[in-house]
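Engineer: here's my sequence, what's the structure:
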Amino acid sequence: MRLTVLGCSGSAPGPHEPSSGYLLEADDFALGVELGNGTLAELSARRDPLSLDALVFSHLHPDHCADFSALTVLRRWHPTPPVDPRVRRLPVYAPKEAPTRFAAAYAPDQAELAETDLSDVYDFRVLAAGVQTIGPFTVTAVEVNHPPETYGFRFTHGGRTIAYTADTGVCAALDDLAAGVDVLLGEASWTHRDDRPAGVHLSGVQLGELAARASVGRLLITHVAPWTDPRAVLAEARAAYDGEIVLVGRGVTYPV
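Structural biologist: Just a heads-up that it's a prediction; the model follows:
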């Protein structure tokens, strides 16, 4: 498996830094994981966005899905697509509200919202906790601790596993999600303070402690907010976890 970071800025894009978006590839299958603000441009710099084989969304906050409307424009209006998007509809795994939420973002006005149906170019599949197969990947989804319906994922292929926390506060589900994985892609949006709101995001301390408890092989830190010092988050995680830690960067590919 190969993980390419299309964007890793938490909660909002930062200077020259798109929001959350990742490309997971194996066996010539391209799985998009999130598509936040600015990530479609990064994807386009690496491959034709119409060549994606599937998309997965952990939740429907804009910093994780805002570029879906731009992808819809490409899929509906590209004059010479390599494959007709209406024949090869893109599978989209997302929380149950995704079809209506994405239609509302795409519709030109309220009057046309009722007539906006994106199923001509997408095959929407309701995401729920459990195990399913997406292309060559075995994907385990678990509900995590974030204000909207949100799922973390384990992706397994060829005897290797990468877990992705998505956005979450501390919860028991994270320990099951991360247990023994080769790579943990984890969010740490802020530094640790006792007055941080619970059930929203992880601090560097909390992410490092999770990696240590779960005995992960390598920790990749993502989703650091643009107003947070990433070096401080990295230092917190290193104090709690003595394995390999990487602060991910836009455009970098990491083998799993």
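
Engineer: okay, CA-based contacts and neighbour counts for the rest of this
Structural biologist: Fine.

Engineer: how about the contacts made by F124?
Structural biologist: By C-alpha atoms under 8 Å, 6 or more residues apart in numbering, the contact set of F124 is 91-94, 98-99.

Engineer: would you mind measuring from the residue with the largest distance to the centre of the chain to D194?
Structural biologist: Distance to the chain centre peaks in the chain at A111, reaching 31.9 Å (criterion: C-alpha atoms, centre = their mean). Counting by C-alpha to C-alpha, to the nearest Å, the gap from A111 to D194 is 47 Å.

Engineer: this one as well, want them side by side:
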Amino acid sequence: MKLTIIGCTGSFAGPDSPASCYLVSGEDADGRVWRILLDMGNGALGVLQRHLDLHDIDAVLVSHLHPDHCIDLAGLHVAVKWDPRGWGGARIPLWGPTGIHDYLSNTHGLPLDPGMHGEFDFHSWVPEQPVRIGPFTVTPYLVEHPIPEPYALRLDYDGVMGPSTLTYSGDTDACAGLVRAAHDADVFLCEAAYHEGRDDALRGIHLTGRRAGEAARDAGARKLLLTHLPVWNSPTRAVEEAEEVFEGPIGLAEPAYTYRIVRHSSGRPAAAVGP
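Structural biologist: Predicted coordinates for the structure are as follows:
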């Protein structure tokens, strides 16, 4: 599979990147390329259009209902509903926490009937119940964040590029659900919004680089890719904290970069990186 970073800034869009949004793509056995979005935080919709036609979105997967992870879905609703050329396709499948339809409809002051049902085909996550989307099997795991139903998402790919696994942490502090989600993942895309020493009193909200590294180590993940860094964080410090506890490769999510995730016989993924 391929992972393209649309936005990776934590908590709000930064000067160089939107908030959280990731494009995952993979070819199935029949040669069809599937394109799935993980979250659509503020600023993501504009940048996303540099990488694909909006008509090519096969599904959107939302980790939790904070604006920096889902608010640009309101803009996608407008793009689908009001395009004068017509949308010309089916409703976009959308998976998320319970209540996502009401949350998004309220952002536009829409009546809940029909709300956004004409543009999106809404589905609610059921913890640890897999969902099949083309060559991807997606499994949500409850994690720890101060909002109802925060999820980490595990994507197992089985297509012509060979099997591989990507786990996306969403927003979370250290917890058992996160480790289960990242078990043996080839790439663990994990938030590191806090720093050790600065944010020690803030628990149950976000990870530090060190706690992200501990989760990757405990899960047996093969590569750790840190993301969701606020503008006031030092990326170098986040990596250094993770290096103290995780011996595998560690990288930083970079806007507009594409990572090819392949599981080799050695057990290590190759992540070819390019803008």
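
Engineer: mind checking the TM-score on these two?
Structural biologist: Put the two chains on top of each other and the TM-score (TM-score structural alignment, normalised by the length of structure 1) is 0.93; 249 aligned residues with a C-alpha RMSD of 1.4 Å.

Engineer: quick one on the thing from earlier: among the contacts of F124 of structure 1, which are located in helices?
Structural biologist: The helices, defined by DSSP state H, take in 98-99 from the contacts of F124 of structure 1.

Engineer: mind giving me the ChimeraX select for the contacts of F124 of structure 1, buried ones only?
Structural biologist: Buried residues among the contacts of F124 of structure 1 (16 or more other C-alpha atoms under 10 Å), as a ChimeraX selection:
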select :91,92,93,94,98,99
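
Engineer: so what's the residue nearest the centre of structure 2 up against?
Structural biologist: The residue lying closest to the centre of structure 2 (C-alpha atoms, centre = their mean) is L38, at 3.7 Å. By C-alpha under 8 Å, 6+ apart, the contact list for L38 of structure 2 reads 21-24, 60-63.

Engineer: return the residue of structure 1 aligned against it.
Structural biologist: Taking TM-score structural alignment, the alignment pairs L38 of structure 2 with V33 from structure 1.

Engineer: part of a strand, is its match?
Structural biologist: Yes - note on V33 of structure 1: a strand contains this position according to DSSP: H, G, I helix; E, B strand; the rest coil.

Engineer: any idea how far it lies from A114 of structure 1?
Structural biologist: As judged by C-alpha to C-alpha, V33 of structure 1 and A114 of structure 1 stand 28 Å apart.

Engineer: can you get me a residue count around the equivalent of R91 of structure 2 over in structure 1?
Structural biologist: Mapped onto structure 1 by TM-score structural alignment, R91 of structure 2 lines up with R89. Neighbours of R89 of structure 1 under the rule other C-alpha atoms under 10 Å: 18.

Engineer: hang on, R89 of structure 1 packs against R125?
Structural biologist: No - using C-alpha atoms under 8 Å, R89 of structure 1 makes no contact with R125, being 11.8 Å away.

Engineer: where along structure 1 do the strands fall?
Structural biologist: Assigned by DSSP state E, the strands in structure 1 fall at 2-7, 21-26, 29-35, 54-56, 90-94, 122-126, 130-134, 137-143, 151-157, 160-164, 183-187, 218-222, 244-247, 253-255.
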